[in-house]
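Asks: Here is a sequence together with a model predicted from it:
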Amino acid sequence: MSLHFFTVKKLEDLKRCFPVMRELRPHLSYEEYLLIYQEAQKTDGYEIVAVESGDQILALIGYRFLSDFVRGRHLYIDDLVSTESARSQGLGAKLLIYAEEIAKQNKCKVLRLCTGVENERGVKFYEKNNWTKRAYAYAKKIG
């Protein structure tokens, strides 16, 4: 299988990525997806890198660069998903390596992400790929 990694720039590619993103974020409508992408891209430089074989998107990663007093400049991964049919083929691991290279090129020393406590499969995946649990993330709904 020949794989092609690319940064999504065109609306047609963003549209092709939506079914894959929806596997991770099933609550999103296409309209919400576009609006959130456009806002995150504009304010935080959010990018999506997709992996395709032929004309089929198999996996994607969404990331942005953040700076804070704890980690300095770092790459934050918001989204990482493979299609159900492409899982356990190493695409997620390849995307993490790809993100690490992007982080190095952009003078980051740390990559960060959060996953839900109920995501046992994800936790095992990250630990298998040499990620370390470092914090608890809290959220509080308002309104």
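Replies: The structure has been received and is ready for your questions.
Asks: can we go C-alpha only for contacts and neighbour counts from here?
Replies: OK.
Asks: Tell me where the chain has helices.
Replies: For the chain, helices defined by DSSP state H occupy the ranges 11-24, 30-44, 91-105, 120-128.
Asks: here's the one I want to compare it with:
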Amino acid sequence: MLTMQELDSKQELAKLHIIAQQLRPHLSQEEFIERVFAQKEKMGYRLFGFLLDNEYIGMCGVMPFEVLYRTQCLYICDFVITDTLRGRGFGAISLSLIQKWAKEAGYKELELSSSFPRTAAHHFYECKMNYDKTGFVFRKML
């Protein structure tokens, strides 16, 4: 059975780093842990691990997203299932757990962004999880 657990300690985050690297390969374990704690403090970030038989198989980082055009919105920053288990239903179960948690916490909607090369993820969000594609994200380095 797949379960979800919020991660709060450096030891728990260290165990999850190998999965985080599949989504954020530029982060060392130390940087990953530092950034999680900094975002928790500054942005209300929360990180959940998904466990199957007491082993982490995925993670989801979320934070409140309150702006002029969104209220009661939870932003999914980091969602990944370990590459060896993708396509076997664990992503759908994991995202459903996050959706249930968000609804119980009082959120009315979820939002996320996904880079262009991640076409399999786009298919998953739109076709399997019924997310609406609402626009593009633009960025400029300064």
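Replies: Noted; the coordinates are in hand. Everything quoted here is computed from the prediction, not taken from an experiment.
Asks: Throw the helices of the first structure into CSV and include mean neighbour count, thanks.
Replies: Below are the helices of the first structure laid out as CSV (neighbours: other Cα atoms under 10 Å):
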stretch, mean neighbour count
helix 11-24, 16
helix 30-44, 13
helix 91-105, 16
helix 120-128, 13
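Asks: With distance to A137 of the first structure as new columns, can the ones you listed be given to me in a markdown table?
Replies: Below are the helices of the first structure laid out as a markdown table (distance: least, Cα to Cα, whole Å):
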| stretch | distance to A137 of the first structure |
| --- | --- |
| helix 11-24 | 19 |
| helix 30-44 | 20 |
| helix 91-105 | 21 |
| helix 120-128 | 14 |
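Asks: among those helices, which is nearest Y63 of the first structure?
Replies: helix 91-105 (8.2 Å; Cα to Cα).
Asks: do you know which of the helices of the first structure lies nearest T83 of the first structure?
Replies: Relative to T83 of the first structure, the nearest member of the helices of the first structure by Cα to Cα is helix 11-24, separated by 5.8 Å.
Asks: can you list contacts of the closest one?
Replies: Applying Cα atoms under 8 Å, 6 or more residues apart in numbering, the contact partners of helix 11-24 of the first structure are 8, 28, 30, 33, 50, 57-60, 79-84.
Asks: distance from that helix to the second structure after superposition?
Replies: Comparing helix 11-24 of the first structure with its match in the second structure after superposition yields a mean distance of 0.7 Å (mean Cα distance after the TM-score superposition for the first structure).
Asks: How many residues are close by P64 of the second structure?
Replies: 17 (other Cα atoms under 10 Å).
Asks: Could you measure from it over to K15 of the second structure?
Replies: 25 Å (Cα to Cα, to the nearest Å).
Asks: Ok, R35 of the second structure next?
Replies: For R35 of the second structure, the distance to K15 of the second structure - Cα to Cα - is 15 Å.
Asks: which residue sits closest to the residue mapped onto F79 of the second structure from the first structure in space, ignoring its chain neighbours?
Replies: Counting by TM-score structural alignment, F79 of the second structure lines up with L80 in the first structure. Closest residue to L80 of the first structure apart from its sequence neighbours, by Cα to Cα, 6 or more residues apart in numbering: I61 at 4.4 Å.
Asks: Nothing else from me, thank you.
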